[in-house]
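Undergrad: fold the following for me, if possible:
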Amino acid sequence: MKQSFKDLIVYRKAFNLAMKIFDCSKSFPKEETYSLTDQIRRSSRSVCASIAEAYRKRRYEAHFISKTSDADMENSETQVWLQFALECNYLSRIIFDELMNLSEEIGKLLNHMIENPKSYLKNADKNF
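TA: The predicted structure follows:
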């Protein structure tokens, strides 16, 4: 069976996080619709999109690292929005901690990919 970016553990975790954020953000106040709500949804979803793009760039190490770095950047942005949501009392500490832990786990996986690109490149399909 041919593998795809959807088979990557980091992608599955990022998609799961984005969906959890989507569910939680449904309860954010209406006045946050075009600021916090849109931003946190966009950045969390962008992690997934950047992972998919990185997967397609596996033939070129610099491009792969660049797209994986983009995913890491979006993941960090998501953490900032989560912090705002907590401080504005839109998320409980328990939910915040759960989401932040997932995000930090994703960040570790992405950083491993950035630091060890050769094991993820197209010629190393065994790792995908």
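
Undergrad: only C-alpha atoms from now on, for both contacts and neighbour counts.
TA: Will do.

Undergrad: which strand or helix spans residue 86?
TA: helix 61-87 (DSSP states H and E).

Undergrad: give me the helices and strands touching that helix, please.
TA: helix 38-56, helix 93-115 (3 or more CA pairs under 8 Å, 6 or more residues apart in numbering; DSSP states H and E).

Undergrad: now the second one, please; I'll put the structures next to each other:
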Amino acid sequence: MHKVEELIIWKKAINLAKSVYLLSNELPNEEKFGLISQIKRCSISIPSNIAEGAGRNSKKEFKYFLSVANGSAYELQTQLILLVELNLITQEKVQPVIEICIEIQKMNYSFQKKL
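TA: Here you go, the predicted model:
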């Protein structure tokens, strides 16, 4: 249906996942199987669901997978805020990643309306 590599939202979601992976290197090792694992899974889920939706046969299915991706974006944003609240990382280090997350959420909403 759509060439996923041409979708700006997918490209931004890939960059978000890369940013999360880089950020996770700055977190304490004792969180490896806790929040680190969770934020990585969420960040990967976003571009993965966009890609899966793009490969589906209908706009309805694409919208569904965009919705799932958006849920993961909100979940990731919550977990990033929690990292700061737990004093595992500074707000300054997390804020740029949160801003990308919010940008993707807005793009996703607009894209769903456009479909």
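
Undergrad: superposing both, give me the TM-score.
TA: Overlay of the two chains. TM-score (TM-score structural alignment, normalised by the length of structure 2): 0.92; 114 aligned residues with a CA RMSD of 1.3 Å.

Undergrad: in the helix holding residue 86 of structure 1, what counts as buried?
TA: Buried residues in helix 61-87 of structure 1, defined by neighbour count with 16 or more other CA atoms under 10 Å: 61, 63-79, 81-83, 85-86.

Undergrad: circling back to that earlier point, got TSV for the helices and strands packed on helix 61-87 of structure 1, with mean neighbour count and distance to residue 28 of structure 1 too?
TA: TSV is the format used below for those (neighbours: other CA atoms under 10 Å; distance: least, CA to CA, whole Å):
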stretch	mean neighbour count	distance to residue 28 of structure 1
helix 38-56	21	10
helix 93-115	17	14
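
Undergrad: quick one: those helices as JSON lines, columns for distance to residue 25 of structure 1 too.
TA: Formatted as JSON lines, the helices and strands packed on helix 61-87 of structure 1 follow (distance: least, CA to CA, whole Å):
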{"stretch": "helix 38-56", "distance to residue 25 of structure 1": "8"}
{"stretch": "helix 93-115", "distance to residue 25 of structure 1": "11"}
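
Undergrad: in contact with the counterpart of residue 93 of structure 1 in structure 2, which residues?
TA: Aligned by TM-score structural alignment, residue 93 of structure 1 pairs with residue 91 of structure 2. Going by CA atoms under 8 Å, 6 or more residues apart in numbering, residue 91 of structure 2 touches residue 84.

Undergrad: and the helix holding residue 86 of structure 1, how far from structure 2 on average?
TA: Following superposition, helix 61-87 of structure 1 is found to deviate from structure 2 by 0.8 Å on average (mean CA distance after the TM-score superposition for structure 1).

Undergrad: contacts only, for the residue most central in space within structure 1.
TA: In structure 1, the residue lying closest to the centroid (CA atoms, centre = their mean) is residue 47, at 3.4 Å. With contact taken as CA under 8 Å, 6+ apart, residue 47 of structure 1 is in contact with 14, 70, 71, 72, 74, 75.
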